[in-house]
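Asks: below: sequence and its predicted model.
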Amino acid sequence: MTTPAGTHIDEPHQMGIAQRLNWLRAGVLGANDGIVSTAAVVVGVAGASSEVMPVLLAGSAALVGGAISMALGEYVSVSSQRDSEKALIEKERRELAEEPEAEFAELVGLYRAQGLSEDTATKVAEELTERDALAAHLSAELNIDQDDVVSPWHAAFASAVAFTVGALLPMATILLLPHPMRIWFTFVAVLLALAITGYAAAWIGGADRGRAILRITIGGALALGATFLVGTLFGTAVA
């Protein structure tokens, strides 16, 4: 349920709900991508070579390149969303300045469509217009809070950091363990981590936890299995 603009204004909120959810979403997706993509690279290289240095180099390149790519992707995506929201806000501000009567009638109609009587809808529209006409129209027409426009920097930073944290797990597992067991331990560690991120993503979005966990772990297992097979075949061919 959307909290009306101005409610609990004395509370020390640092950012709005949209920004917090956006930050969490970017973080979870970044961690998930960091785990899967980096694990796939290091497992594939480990399947081709038992030496540590090729795995370290390939994993480091995947980590750095992936973190930058995720940050840029989130920044561009959220910037586009923010620009669209700002354009809608400016459009609504202009319409209120040019056609206040028509906009008021539209606001009353929107409240009537929600089930309010004509008198109640008019009274609500009058009170909200007196308080903050722009906020009332943005909320009723577009479900936008002008003080809660998402930040592309928050999303980019969260995504890059989360990707890095996620990528460090398969890197540490495959570099610190001896060759015969490191690949299988990496498989286990990665699938457990993916189950956690899948649960977190489902919790944030209010989706079914079990289905999300199953979907992400199966996808991760397929990715690791495919790259390990490619690495093994390549290593055998080179040998």
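Replies: Ah, there it is. Numbering: from 1, shown residues only.

Asks: can we go C-alpha only for contacts and neighbour counts from here?
Replies: Fine.

Asks: now residue 73: how far from residue 93?
Replies: 30 Å (CA to CA, to the nearest Å).

Asks: show me the helices in this protein, by range?
Replies: Along the chain, counting by DSSP state H, helices occupy 17-48, 52-98, 100-113, 118-137, 152-176, 179-205, 209-238.

Asks: mind giving me the packing neighbours of the last one?
Replies: Looking back up the chat, that one is helix 209-238. helix 17-48, helix 179-205 (3 or more CA pairs under 8 Å, 6 or more residues apart in numbering; DSSP states H and E).

Asks: reformat the helices of the chain as JSON lines; add mean neighbour count.
Replies: Shown next, in JSON lines, are those (neighbours: other CA atoms under 10 Å):
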{"stretch": "helix 17-48", "mean neighbour count": "24"}
{"stretch": "helix 52-98", "mean neighbour count": "17"}
{"stretch": "helix 100-113", "mean neighbour count": "16"}
{"stretch": "helix 118-137", "mean neighbour count": "17"}
{"stretch": "helix 152-176", "mean neighbour count": "23"}
{"stretch": "helix 179-205", "mean neighbour count": "19"}
{"stretch": "helix 209-238", "mean neighbour count": "17"}
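
Asks: A further structure is provided below for comparison with the first:
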Amino acid sequence: MTLRISILLFFISSSSFSQFTLAQFEGGEDSLKAYIERNLKPYKELNTILQLRIDSTGKVTEADILNSTDYEVDEAILKMANEMPNSIPAIQGRQQISSIRMVPIQFEMSMVYTAVEQNPSFPGGREAMDDFFNLNMGVYEPKSKNTKTAMIRFTVLEDGKTCCTIFFNETPKLIEEQILKALNKMPLWNPGKQNNRLVKVFFTMPVKYVVP
């Protein structure tokens, strides 16, 4: 995954801009790039603009996405932005001021495999995964006549974390939320391998639920 990042800054102030120092991430732009790469792992090519409102103490008080990508990626970007450590605030004259920082972000994705020599696996195997969902979903009753199936796909990353869940069929919003909450509680997976290297792999599976 390759990250390209450029920075634009605007200031919230009614006075002259003749003498000012730009707000900057602690450690500079290389540190900002590293922070984004560590905390944002989209599942597809990404070209978006993140707008940050930074107050006079350096804290991010508001984050917005100016060109939305999709809901899940947007939520991941906003979560990353809102958890960002304090920046060095903008300074005009000798006074720290609030500013708006525009961060265009481009991700060029490394390949996500659909088939690999060694598939990713849930710790303990499929039976353990079924038990996990039955325990954490709280909505599946095998004998119910109202049982439905949600088909989902997510990405298993090289470190065993999962991300980027997609629902392939129409699923009630409440059920989607319950499935996503369960996925967030999952332990680390055994990652997939290709040519003896850990790689990203798409994983598709059914999740059964009972219609409320």
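Replies: Received the coordinates, thanks. Everything numeric in this text was worked out from a predicted model, so none of it was measured.

Asks: would you pull the TM-score for this pair?
Replies: Here the TM-score for the pair of chains, by TM-score structural alignment, normalised by the length of structure 2, is 0.26; 95 aligned residues with a CA RMSD of 5.6 Å.

Asks: out of the helices and strands packed on helix 209-238 of structure 1, which is closest to residue 154 of structure 1?
Replies: helix 17-48 (6.0 Å; CA to CA).

Asks: could you list every helix and strand in contact with that closest one?
Replies: Right, helix 17-48 of structure 1 is packed against helix 52-98, helix 152-176, helix 179-205, helix 209-238 by 3+ CA pairs under 8 Å, 6+ apart.

Asks: reformat these as TSV; add distance to residue 36 of structure 1.
Replies: TSV is the format used below for the helices and strands packed on helix 17-48 of structure 1 (distance: least, CA to CA, whole Å):
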stretch	distance to residue 36 of structure 1
helix 52-98	11
helix 152-176	8
helix 179-205	7
helix 209-238	6
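
Asks: tell me which of these lies nearest to residue 28 of structure 1.
Replies: Across the helices and strands packed on helix 17-48 of structure 1, closest to residue 28 of structure 1 is helix 179-205 (CA to CA), at 6.1 Å.

Asks: how about stretch 198-212 of structure 2: buried residues?
Replies: The neighbour-count check on stretch 198-212 of structure 2 (16 or more other CA atoms under 10 Å) flags 198, 199, 200, 201, 202, 203, 204, 207, 208, 209, 210, 211 as buried.

Asks: sitting in helices, which of those do you find?
Replies: Short answer: the buried residues of stretch 198-212 of structure 2 have none in helices (DSSP H).

Asks: and of the residues you listed, the nearest to residue 105 of structure 2?
Replies: residue 200 (21.2 Å).

Asks: so that closest one touches residue 155, yeah?
Replies: Yes. Residue 200 of structure 2 lies in contact with residue 155 (CA atoms under 8 Å); the separation is 6.6 Å.

Asks: give me the common contacts of those two.
Replies: residue 112 (CA atoms under 8 Å, 6 or more residues apart in numbering).

Asks: who's in contact with residue 175 of structure 2?
Replies: Contacts here follow CA under 8 Å, 6+ apart; on that basis residue 175 of structure 2 touches residue 209.

Asks: and it, how far is that from residue 155 of structure 2?
Replies: With CA to CA as the criterion, residue 175 of structure 2 and residue 155 of structure 2 are 20 Å apart.

Asks: cool, and residue 177 of structure 2?
Replies: 18 Å.

Asks: so between those two, which is more surrounded?
Replies: A count of neighbours by other CA atoms under 10 Å puts residue 155 above the other of residue 177 of structure 2 and residue 155, at 24 against 13.

Asks: so who does the closest residue to the more buried one other than its chain neighbours touch?
Replies: Once flanking residues are discounted, residue 155 of structure 2 sits nearest to residue 202: 4.5 Å by CA to CA, 6 or more residues apart in numbering. Contact analysis of residue 202 of structure 2 by CA under 8 Å, 6+ apart lists 112, 113, 114, 153, 154, 155, 156.

Asks: what separates residue 202 of structure 2 from residue 128 of structure 2, distance-wise?
Replies: In terms of CA to CA, residue 202 of structure 2 sits 20 Å off from residue 128 of structure 2.
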